[in-house]
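Participant: Build me a structure from this.
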Amino acid sequence: MSGTSAPPPPFERPVADAVTGHWVDRWAPRRARPYLRLARIDRPIGWWLLLLPCWWSASLAAIASGTVPNPVHLALFLVGAIAMRGAGSTYNDIADRDLDAQVERTRSRPLPSGQVRARHAAMFLVAQTLVGLAVLLRFNATAILVGIASLAPVAIYPFMKRVMSMPQLVLGLAFAWGALMGWVAAFGRLDAPAWLLYAGTIAWVVGYDTIYAVQDIEDDAIAGIRSSARTFGPRLRAAIGACYAGAAALVAVAALSAGAGPIGFLGVAGFAAHLAWQTVRLEAGNGRKALMLFRSNRDAGLILFAGLALDAALRVWIG
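Facilitator: Alright, predicted model coming up:
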């Protein structure tokens, strides 16, 4: 009919919450775009949030050992985070494709929108997992075992939103795993600072993913999807504030137990201040602001990493 236009072909359909004007939508080969979207390459905040605890842990290990963060480890964690974030997202989308079709924000994802078949997505999942395995095999034997153990919470997370009111806790177990990896990669064992950092990172993940879930409260209720945002209800801001306060406190204790100095604690303070700012700015009914605050956790994490890494480096440089 005159005045109407045909919908764009599948490879031209971006996902609802992708970064506007991302290179995936502008420069990637058209047939590759649905797969890059399936791996969340157009939403880099996911791999940043998976990567940053690895870098924090590597920096704490450097502080404890009197060295600088191992640059090879930092680079391997970067590649591994991108690959495993993509693999986890692909697995999650395969498991959730029917639920995603019922939620406004997620129905444009490659699987529910028909851009990618489930069989092809499974093959893509295997390819990404092999990249992650190749990275993991570069570490010591204990780190390899710890890394493999991370697959347990990853495997069960997509199904938790159907059976528990706080699936973000299981997501926290998975996304915080990097807090263990940097330490065990350096020392071949897990000590108190790593476990304290892991606990603090879980609280951080629950806080920021609750903010993320604010976008979907109404649709989740219709689809029967459970989330911490729905569970907290009118106590949403107080609950997120409590998660963030616990995260900052546990990270501070982890830094103390690793022997961090003033620069490291300055990073912890900046991290805590950023989390407090997010809590104050949150508006329960404002999905757009919730997405902005969620994405800002990359900056919060980089502040903490900068403080810890600089603390380690100054100890070496000053001697």
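
Participant: all contacts plus neighbour counts: C-alpha atoms, from now on.
Facilitator: Noted.

Participant: so Ile240 sits right up against Asp209, yeah?
Facilitator: No: the pair Ile240 and Asp209 does not pass the contact test of C-alpha atoms under 8 Å, sitting 9.5 Å apart.

Participant: Could you also give me the structure for this second sequence? I'd like to compare it with the first:
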Amino acid sequence: MKKFIKILQDIGELIVFKHSVFALPFIFTAMVVASKQTNDSVWFGFGLLVLGILCAVSARNFAMAYNRYKDEDIDKLNPRTANRPSVDGRVGRRNLELFIIANAAVFIITAYFINSLAFWLSFPILGILAGYSLFKRFSELAHLVLGLCLGLAPIAGAVAVSGEIPLWSVLLCLGVVFWVAGFDLLYSLQDIEFDQKMGLFSIPSVYGEKATMFISAIFHVVATLLWLLFAWAAQLGFLAFFGIVVSGVILFMEHRIVRRDFSKIDRAFFTLNGYLGILFFVFVLLSAL
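Facilitator: Reported below is the predicted structural model:
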């Protein structure tokens, strides 16, 4: 039993479970808005709450575990990632394979119990989540693919509640795509020399540091504009627009921190973006109420 618990702890470290905070606020944002428009209430029911959490967590577990599984050959050569459980032997490939399969199964089965559209979309969604690990080996546009992996969360939330994909959920999705791609560019600056040495594709390794900072800033401006369009398309009130402006300010602060001191990339990446997602959800919820 202790061995099993230790394996779960190591897997938890491997997939950085606490960073689920990035995706969960946006799937709940979409569920709240869809429920308000469909049922005239922000509460979509305890059953959908549980199913939504299961889908979000299992999808992220699958994506992170598959990424670590496919990147073992790269991670063991990178000093920043050489101590990951998938590299140092704490989590064997067999256990990782079982974890990947189990989470894919949980995601598909959970989607089945939500509705038919969610079920049929679960298969291409898993394909996109797995595709990121392969895509980044041949194209620097992998940052946008990663953004799409998280951007699918609000579409999934809308589908879960309303059984359809409304325009506002697509706008919210695209905003998340550029938000994630933008902060992933900043995070990738840590590996610029390693990526260049190994011939890996990333915008920092191909275009350099200054261009990366500029592109990241453009991505975050686009994300903020798309979020404003989302609030307009969803017919949300002042508080939602105000929350999006606050999100834009947080992104501006993120860029200031990174420009001043690259050693604080982790702070900008994890702390500020974690707060952004939560505040975004809270302001949309208050607006819907």
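
Participant: Superposed, how do the two chains score by TM?
Facilitator: Put the two chains on top of each other and the TM-score (TM-score structural alignment, normalised by the length of the second structure) is 0.90; 283 aligned residues with a C-alpha RMSD of 2.1 Å.

Participant: quick one on the thing from earlier: pick out whichever of Ile240 and Asp209 of the first structure has more residues nearby.
Facilitator: Counting neighbours by other C-alpha atoms under 10 Å for Ile240 of the first structure and for Asp209 shows that Ile240 has the greater number, 27 against 22.

Participant: and the more buried one, what does it touch?
Facilitator: Contact analysis of Ile240 of the first structure by C-alpha atoms under 8 Å, 6 or more residues apart in numbering lists 206-208, 210-211, 279.

Participant: And it? What does it align with in the second structure?
Facilitator: Alignment note (TM-score structural alignment): Ile240 of the first structure maps to Ser216 of the second structure.

Participant: Sketch out the helices for the stretch 101-250 of the second structure, chain order is fine.
Facilitator: 116-135, 142-162, 167-188, 192-198, 203-207, 209-233, 238-260 (DSSP state H, counting those that start in this stretch).

Participant: need the ones you listed in a markdown table with distance to Val16 of the second structure, can you?
Facilitator: Listed next are the helices of the stretch 101-250 of the second structure as a markdown table, based on distance: least, C-alpha to C-alpha, whole Å:
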| stretch | distance to Val16 of the second structure |
| --- | --- |
| helix 116-135 | 16 |
| helix 142-162 | 15 |
| helix 167-188 | 15 |
| helix 192-198 | 22 |
| helix 203-207 | 24 |
| helix 209-233 | 24 |
| helix 238-260 | 21 |
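
Participant: Leu145 of the first structure corresponds to which position in the second structure?
Facilitator: With TM-score structural alignment as the criterion, Leu145 of the first structure pairs with Trp120.

Participant: And for that match, the neighbour number?
Facilitator: The criterion is other C-alpha under 10 Å. On that basis, Trp120 of the second structure has 13 neighbouring residues.

Participant: For it, give its distance to Phe113 of the second structure.
Facilitator: If you measure Trp120 of the second structure against Phe113 of the second structure using C-alpha to C-alpha, to the nearest Å, the figure is 12 Å.

Participant: Not counting its own residues, what contacts stretch 35-47 of the second structure?
Facilitator: By C-alpha under 8 Å, 6+ apart, the surrounding residues in contact with stretch 35-47 of the second structure are 31-33, 161-162, 285, 288-289.

Participant: In helices, which of these appear?
Facilitator: With helices taken from DSSP state H, the overlap with the contacts of stretch 35-47 of the second structure comprises 31-33, 161-162, 285, 288.

Participant: who wins for neighbours among those residues?
Facilitator: With neighbours taken as other C-alpha under 10 Å, the top of those is Val33, carrying 31 neighbours.

Participant: Determine which two of the contacts of stretch 35-47 of the second structure are furthest apart.
Facilitator: Put simply, by C-alpha to C-alpha the two of the contacts of stretch 35-47 of the second structure set farthest apart are Ser162 and Leu289, 18.3 Å from each other.
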